[in-house]
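>>> Return a 3D structure for these sequence lines:
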Amino acid sequence: MKTTTWKTASVEKPNKPDRVENAERVRVSAQASGKQAWRRWGPYLSERQWGTVREDYSPRGKAWEYFTHDQARSRAYRWGEDGIAGFSDEKQRLCLSLALWNGQDPILKERLFGLTNSEGNHGEDVKELYYYLDAAPSHAYLKMLYKYPQRAFPYADLVEENHRRGRDQPEYELLDTGIFDENRYFDVFVEYAKADVDDILMRITVFNRGNRDAPLYLLPQLCFRNTWAWGQDPIRPTLSATERGCIAIHHEKLGDYHCYLDGGPELLFCNNDTHVKPLREMEATGYFKDAFHDYVINGDHTAINPRQNGTKAAGLYHFDVPALDQVQVRVRLKKGRDQRPFDRFDAIFKLRTEETDAFYADLQKSLPDDEARLIQRQAFAGMIWSKQFYYYDIPQWLDGDPGQSAPPEERRHGRNSDWRHLNNADIISMPDKWEYPWYAVWDLAFHCITLAMVDPDFAKRQLLLMTRVWYMHPNGQIPAYEWGFDDVNPPVHAWAVWEVYRTERETTGKGDLDFLERELHKLILNFTWWVNRKDADGNSIFQGGFLGLDNIGVFDRSSPLPTGGHINQADGTSWMAMYCLNLMRIALELAQTNHTYEDIATKFFEHFLYIAAAMNNIGDQGIGLWDEEDQFYYDVLRFPDGKLKPMKIRSMVGLIPLFAVEILEPELINRLPDFKRRLKWFLNYRPDLAALVSHWEEPGRGNRRLLSLLRGHRMKCLLRRMLDETEFLSDYGVRSLSRAHQDAPYIFDFMNNSLSVSYRPGESDSNAFGGNSNWRGPIWFPVNYLLIVSLRRFATFYGDEFKIECPTGSGEYLSIDKVADELAMRLTRLFRRDEQGRRAIFGDNTKLQDDPHFRDHLLFHEYFHGDNGRGIGASHQTGWTGLVASLLGS
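Just a heads-up that it's a prediction; the model follows:
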């Protein structure tokens, strides 16, 4: 097959790698020690900067309407940049990305398109096909795929059809439009390789999958993030043409770089500034952000700067890509100059891909098969590609910039107005860089579990970041996410800190006690905030609020209740019990080298027991969160007059008590005499609370103690429900709502209104939270993962003799550890091929299931259909669905 490519006449030199198998791990170690800044450059561009809170200066916080996709072509961003296959330095001063045009589209494809909350029948949704295929944690090698149609992109069709469909219908996706029929599309592979920390190679390989030759314009483009238009820093950096196919780059802080474009394409220049004419129909002179669109599509030669300088530049390549053939473009961005930039270009790529293969071969040597290795490697790739430079300075955002008009007065008392201390400008792991291009603190905790497997230093830094003084509120609250930093997410940060610490210790043989200690001090402040703010009655029963479970109940738990009063939450209280045990475990680890922490461990041990006791009885009405008749945990509604009403919805809320579990091993207790003495005194002094601690004397070891909200009987009752395939247990994991509510919805009557919750295995039928999230039946990875982790903890205490029927009614009894194995197997089954070669995540889409150019490219969805496992919600939320990486070897 003939390959069309741009190349210089130079001769490739053979590469002679020394110890390929260790190279990537050496880079990760060098970054962690501060010796080499391999993460200085990375895939840090957002996939959507428009429609974010950061760019919203509207009076009432209408972010989606204030800054639209159509405006993004012409309007400069204030707080960040977006782009396809974007790459930048760690402060996002200089950005490299890809633009494309197929000769048919009405606009130059510079960013990914999707629907806003009001446009989609299930909320916002990216309407593009792209995949993150490979990545080294140092970013020394990265690979992604963008599928670009050869016919006009169906922008209007996607908007109109999704608007026409109701919430009872599925989303209308790009594949549904027929745009990929007859394989009339390009597979655009974008790869990056680093020759050194400031020497980045970009290779774009385009395959024409159709049977006809097709035109394609490729524009590798550079831009400086606009830092000069806001009155804070008036100095403009510069991009300018030098010799053929070379762009000289000067930035006062970043330094001098050169970008070499192989084959000497036409160089285009403009400024990354707002063009007011298409936005406000005002005349303007200059060379603006949308110049390449006007030049390539409209043939407007006056749009680009004839002096060939500016703050945005591109190389323009035009191909007629032969049918079933390929073309290739090579770009090199490096500090300083290089007389022969493409001499070893292909050799460097070959070396970096071999090193990445060797890194993963070592990491994956215990995995059972190639299928598991493919799934895990793409999960890691999604995690690494989903890092983003996140910049948001709340005081500047609230008060406005000196170079711009003052923001509307309403914002001073609106969203995030009480977070004036917050000033973020860091690389952060995103849940999804299109649908969620902002950090979410409880998502991040799960991200770090997976990231720690490949780069524990980055994982630790992420967790530390959220508790730094420019993130964490002075009152101790950790910010939730930019749509509402005041919202309350489940307090899983301490759990993640311990898990990341433990992963690094097991991998390297040494735990980072300094990291553990720094986090413990900040988390104690956050725990205190929870106790002071979310325990309304002071009885160790917590209200929490939103807690990330969106529309799981009849009420929006982020808002005041229509009944008045508050909800005593089974999940909020259980999360706090888990928080106590996490902090106790961290303190016990630190106490082994600093006995001061024995006091702190005792404090959290006691607090856990108070919460455990409170869950059984609330006030003087004899109503607890545990319902003995149903043998399940429920939220309890407290009315303003003090009356209590259990809300009997069988949901994930009632399974979360399983998460609070810890074992005190006798060896550990014996190493901490003060803690042992206080433990003994407290259990003697409070026999009522001592009865909540399960224990047994193990010959030769001593007394092991189980700290849990559940004793053996209640745990069996709860597991019986959870493992019932007519209720929670799906072929693909544990549902977030019992399937029993399909035929018997929960109904709450109040003041002539009936509110109901029924089982919905797929997309949401509720407007709550924009209608794009649903906890009423689908399978969510984070809570399923915590169920597995918790069951394994229980298993270490009870051993193989304690068995439970799994599935319920099957007549087959398994140990708790085997139950955890069963859940892990069902979750990984989402991605694995079945006996017919089909993956559950692709549903009934035959192209995704069967086409060789689709079937092995995986998407890591936000959640999954509770009955058939089809992927739903955000399609690139590798963030927490990436947890599958740690389940594949279990």
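>>> rest of the way, CA atoms for contacts and neighbours
OK.
>>> what are the ranges of the strands in the stretch 401-550 of the chain?
Applying DSSP state E, counting those that start in this stretch to the stretch 401-550 of the chain gives strands spanning 423-429.
>>> now F604: how far from L523?
From F604 across to L523, the span is 12 Å (C-alpha to C-alpha, to the nearest Å).
>>> what is in contact with these two at once?
L583 (C-alpha atoms under 8 Å, 6 or more residues apart in numbering).
>>> residue closest to the middle of this structure?
The centroid of the chain falls nearest to P431 when counting by C-alpha atoms, centre = their mean (1.9 Å).
>>> May I ask you to confirm that it is in contact with A445?
No - assessed by C-alpha atoms under 8 Å, P431 is found out of contact with A445, at 10.6 Å.
>>> So K350 lies in a helix, does it not?
Yes - judged by DSSP: H, G, I helix; E, B strand; the rest coil, K350 forms part of a helix.
>>> Tell me how many other residues crowd it.
Neighbour count for K350, taken as other C-alpha atoms under 10 Å: 14.
>>> What of K253?
K253 has 8 nearby residues by other C-alpha under 10 Å.
>>> One more: V276?
Using other C-alpha under 10 Å, V276 has 15 neighbouring residues.
>>> got a list of what it touches?
Counted by C-alpha under 8 Å, 6+ apart, V276 has contacts S74, R75, M282, E283, A284.
>>> change it to 10 Å
S74, R75, M282, E283, A284, T285, F288 (C-alpha atoms under 10 Å, 6 or more residues apart in numbering).
>>> and which of the residues you listed is nearest D300?
F288 (12.5 Å; C-alpha to C-alpha).
>>> My guess is that closest one contacts F269. True?
Yes - using C-alpha atoms under 10 Å, F288 is in contact with F269, at 9.3 Å.
>>> Of these two, give the one with the bigger neighbour count.
Per other C-alpha under 10 Å, whichever of F288 and F269 has more neighbours is F269, with 30 against 27.
>>> and for comparison, fold this next one:
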Amino acid sequence: MNDRQLNQEQLRLHQQRNGEVDWNLWGPYLSERAWGTVREDYSPGGTAWEYFDHDQARSRAYRWNEDGLGGISDEKQHLCFALGLWNGEDPILKERAFGLTGNQGNRGEDVKEYYFYTDATPSHSWLRYLYKYPQAAYPYSRLVEENRHRDRLDPPFNLLDSGVFENNRYWDVSVIYAKAEADQIHIRITIHNHAEQSTLLHLLPQLWFRNDWSWGEEAARPEIKKHDTTATANWSVQATHQELGEYHLYGEQQAELLFTENETNTQKHWGVAPRTPYVKDAFHRVVVDGEQSAVNPQQQGTKFAAWYRLELPAGESRNIDLVLSRQPLAEPFAETERIIAMRRGEADVFYDEMLPEGGPEDHRIMRQALAGMIWGKQFFHFDVYRWLHGDQHQPPDSRKLGRNNQWRHLRAADILSMPDTWEYPWFAAWDLAFHCVALALVDVEFAKQQIEVLLGENYLHPNGQIPAYEWSFSDVNPPVHAWGALKVYRAERIQLGRGDKNYLQRVFHKLLLNYAWWINRKDKHGQNLFEGGFLGLDNISVYDRSRPLPPGYTLKQADATGWMAMFALNMTVMALELAIDEPDYENIAIQCYEQFLAIAKAISGGDEHGPSLWDMEAGFFKDLLITPYGNYHRVDVYSWVGLIPMFATEVVDKRLLENVPRFREMLKVHKKGLFQGSYVCACPDWENDQGEHLLALVDHSMLPRILSRLLNEDEFLSTYGIRSLSKLHEHYRDLGELPGIGHIGIHYAPGESESHLFGGNSNWRGPVWIPTNYALIQAIEKFHRFLGDGFKYEVPALSDESLTLRDIATLISERLVNLYRRDGEERVPALRRDSPFQTEEAWRDLSLFYEYFHAETGQGLGAAHQTGWTGLLANLVMRRYRKDIPVFLGEDESVG
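Next up is the predicted model:
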């Protein structure tokens, strides 16, 4: 692919990859929330939500990150830009999103706002954000009180339920960021009044520096000050930072300029006179309280706002134009219209070329899903050692032994792909692996960087553990990082015609450390059967697997063991890929495959450590509880726990086997799956017509039995994908006594869990989750690749129509995408049936990408804006149309 074949957005990515232009210097790195995070929690007991809450955020300086409405920042978050709004009725100036804390109701931590990431290009040359701002007083107290009185059987009380959007009494506040250069950004804020009467809106675009000078780091204090205006600008300010340099912000329309410091109002919080009379909440005090003395009359500080009072007639719109530029500009707005039109057109070309045959609805789904992924790139800043020991004041000694104290080496100041910019403004390790699969569609270089960052010395524990997430880095997430790394490698090979072997080699070496950690730490009895704790889907079980079992009891987990078998195969294939050029990697390929066979033997029960996790009578994998006396009890549950072993599936071809004669011989030694005297897995010596080998826990004889449950609508197959728990459990299923645990049972709940077993916000029983559905589709397509069109299965849900495995993968994939397609009633299943999203013109093309979905209705549940792994919808949409490109198909791109 040469430069002349690249569209303009692809050219920018090419320039970024080659170090020619740093288009990533500025991006959507500013979270919607920084309050209530672990980073900002300095409480003795680790009560993050309460220690630094929403009310404090407007007057208390953050230590680690900043937040704002629809904002951007530079990649080190020195300088930030975002919106401030006031409707004349609210008790506070709106500078950040509001939501409830985790202790304020079931699913209470959802954001209680309506904002949308409507468009984005991966270079951030074009970003578009929309916020719907009510004209009535925002119901802060009512949202808290209503949700406090609701239990897990009640739906959450959201902003639409409050009536503040009735009679269209709201504004659409839209922000466009269009880059003329990597360090010159044209900003257009458009206000549209949907009400039937004229309204007054106070708009305050804000520019400020993250406070890095108040924490004992001896950082020089930056400065923002009024600057001389130009012929075409009504006002301008200059922002100067020791490391970032000098930036200029220009405004085309007249505004009142306000200056203060990004410093804590210590008088308000602790009764101590502040170092300066001009503090963080100054703009609120001026605009809402009329306190003119709150701002600096010298027109300088570290925080700035331009105050616009916009009177908008009914149904009309108004534009406010700004330019942020490193270089001073004589005529900053001369090119604004051209730049905005050009970047919008280039974004259209970029996405149209990705999906040339797609219809308008699928284009919308794909583009908004990817926009959410791009806006989810956030600045994450956390030095655990410094956090534990404090900055200005010595914390109590108990703090040093508190949360994450075993992760003192973790020092983060990076752009990371986060699950959500509000509820989860922190990385989550297994989420990120899925994110990279979606991000690789548009920016494979960034996806590679994301895979590598958690394997770097600032994150990976010296013992090899990958940090899970901020609330507890030591929690155990499914080992999917190698799977994600391999997917990204294959994506680049398809897109560029070559794979980055240096990248693969770097991540492989680091993943060996994590692989060894799993083998040594999570197989405590050395039986090749693994345990996890929080493994993403553990709450489908009949008890909390994060809690220790009684002494002497052991749980043989089908899902943990399945994940590890997948990890072993991922490492095997990586080593084979590297051995093409460097034969020495054959040794480690053999070692990893031997480990896979040992896991396969253990899961099949082919040794003295107990029976198979495969329930021969049921045709399904299930957990086993082993008592201190050696007796075993099968946990009789049909859930993802028993489907995950299917993920341990790889296909290798002659290309991978050409340079590894000992590995080829090893496949013959284990003919028909024979390993240490037992038949343990699919036959590695069996070749298909293309000379390919299938390496898998599940073979062609087991697959139909699993499919019989998977494709039955009375069991796993929902109208909207694969359920987390079989509908067999629809009526409470009494499972009797489980030794060491007590009386157990399980009940299918298609949405929020009705069980209190796993806390106030349990949600793992029966919903549809995109990431595991996606991984399942991947596995089914690998089986199809090996078995071919000759292997068909009669699908119960389709009146026993025979389908190939690829058709079955398509069946599941299309049902997932249908969550966001309009159905026969012209409604989008994922969005509330009684909401304006279904019918009103100003809402109906907008989507909320939920955390998971009701298995019967398809309605989105959990975090409303968590594009995160739900962004895999983009891959599934691409799959429908781009059958010419394997990375979009989702099948095993490593072969052929």
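>>> now what about the TM-score between them?
TM-score of the superposed chains, computed with TM-score structural alignment, normalised by the length of structure 1, equals 0.95; 869 aligned residues with a C-alpha RMSD of 2.0 Å.
>>> rewinding a little: skipping its backbone neighbours, what lies nearest the residue nearest to the centre of structure 1 in space?
Excluding the flanking residues, the one nearest P431 of structure 1 by C-alpha to C-alpha, 6 or more residues apart in numbering is G879, at 4.6 Å.
>>> doesn't that neighbour fall inside a helix?
Yes - assessed by three-state DSSP, G879 of structure 1 belongs to a helix.
>>> Show me what it lines up with in structure 2.
Per TM-score structural alignment, the equivalent position to G879 of structure 1 in structure 2 is G868.
>>> Pretty sure G544 of structure 1 sits against V488.
Yes - proximity of G544 of structure 1 to V488 meets the contact threshold set by C-alpha under 10 Å, at 6.5 Å.
>>> of those two, who's got more company?
Counting neighbours by other C-alpha under 10 Å for G544 of structure 1 and for V488 shows that G544 has the greater number, 28 against 23.
>>> Kindly state which residue of structure 2 is aligned to that one.
Checking TM-score structural alignment: G544 of structure 1 goes with G532.
>>> which residues sit in contact with its match?
Counting by C-alpha under 10 Å, 6+ apart, G532 of structure 2 touches 475-479, 518, 521-523, 538, 545-546, 555, 557, 559-561.
>>> can you tell me which of those stay in contact in structure 1?
Among the contacts of G532 of structure 2, the ones whose aligned partners also touch in structure 1 (both residues aligned by TM-score structural alignment, their matches' C-alpha atoms under 10 Å) are 475-479, 518, 521-523, 545-546, 555, 557, 559-561.
>>> The corresponding residue of structure 2 for K534 of structure 1: how many residues sit nearby?
Counting by TM-score structural alignment, K534 of structure 1 corresponds to K522 in structure 2. Neighbour count for K522 of structure 2, taken as other C-alpha under 10 Å: 20.
>>> these two touch, right, K522 of structure 2 and T554?
No - contact criterion C-alpha under 10 Å: K522 of structure 2 and T554 do not qualify, at 11.9 Å.
>>> and the gap between Y633 of structure 1 and S574 of structure 1?
Between Y633 of structure 1 and S574 of structure 1 the distance, using C-alpha to C-alpha, works out to 10 Å.
>>> list residues touching both of the two?
Common neighbours of Y633 of structure 1 and S574 are listed as M615, V653, G654, L655, I656, P657 (criterion: C-alpha under 10 Å, 6+ apart).
>>> Just the buried ones among those residues, please.
M615, V653, G654, L655, I656, P657 (16 or more other C-alpha atoms under 10 Å).
>>> List just the nearest of those to L644 of structure 1.
Nearest to L644 of structure 1 among these, counting by C-alpha to C-alpha, is M615 at 13.7 Å.
>>> any idea what the closest one aligns with in structure 2?
Applying TM-score structural alignment, one finds that M615 of structure 1 aligns to I603 in structure 2.
>>> Would you check that that match makes contact with W563?
No - counting by C-alpha under 10 Å, W563 is not a contact partner of I603 of structure 2; they are 11.8 Å apart.
>>> Give the intersection of the neighbour lists for those two.
Listed as contacting both I603 of structure 2 and W563 by C-alpha under 10 Å, 6+ apart are F530, Q557, P645.
>>> Skip the chain neighbours and tell me the closest residue to the last one.
Take P645 of structure 2 and drop its neighbours on the chain: the residue closest to it by C-alpha to C-alpha, 6+ apart is G562, 4.0 Å away.
>>> Doesn't the one you found lie inside a helix?
Yes - when three-state DSSP is applied, G562 of structure 2 is found to be in a helix.
>>> Could you check which residue of structure 1 pairs with it?
Correspondence of G562 of structure 2 to structure 1, assessed by TM-score structural alignment: S574.
>>> related to what we said a few turns ago, tell me the one among the shared contacts of I603 and W563 of structure 2 nearest to H670 of structure 2.
Among the shared contacts of I603 and W563 of structure 2, and counting by C-alpha to C-alpha, the member closest to H670 of structure 2 is P645, at 20.1 Å.
>>> From the shared contacts of Y633 and S574 of structure 1, pick the one nearest D401 of structure 1.
V653 (44.4 Å).
>>> Now that closest one. Nearest residue, chain neighbours left out?
Nearest to V653 of structure 1 is D571, by C-alpha to C-alpha, 6+ apart, at 5.0 Å.
>>> what's the answer for R78 of structure 1, then?
For R78 of structure 1, ignoring the flanking residues on the chain, the nearest one in space by C-alpha to C-alpha, 6+ apart is E55 at 6.4 Å.
>>> Give me the secondary structure label for the match of M615 of structure 1.
helix.
>>> Provide a list of residues in contact with it.
With C-alpha under 10 Å, 6+ apart, I603 of structure 2 has these contacts: 527-530, 556-558, 561-562, 565, 597, 609-614, 621-623, 645, 680-681, 697.
>>> Could you rerun that using 6 Å?
Shown in contact with I603 of structure 2 (C-alpha atoms under 6 Å, 6 or more residues apart in numbering): S612, L613.
>>> What's N463 of structure 2 aligned with over in structure 1?
So N463 of structure 2 corresponds to N475, using TM-score structural alignment.
>>> and the gap between that match and Y317 of structure 1?
Applying C-alpha to C-alpha to N475 of structure 1 and Y317 of structure 1 gives a distance of 55 Å.
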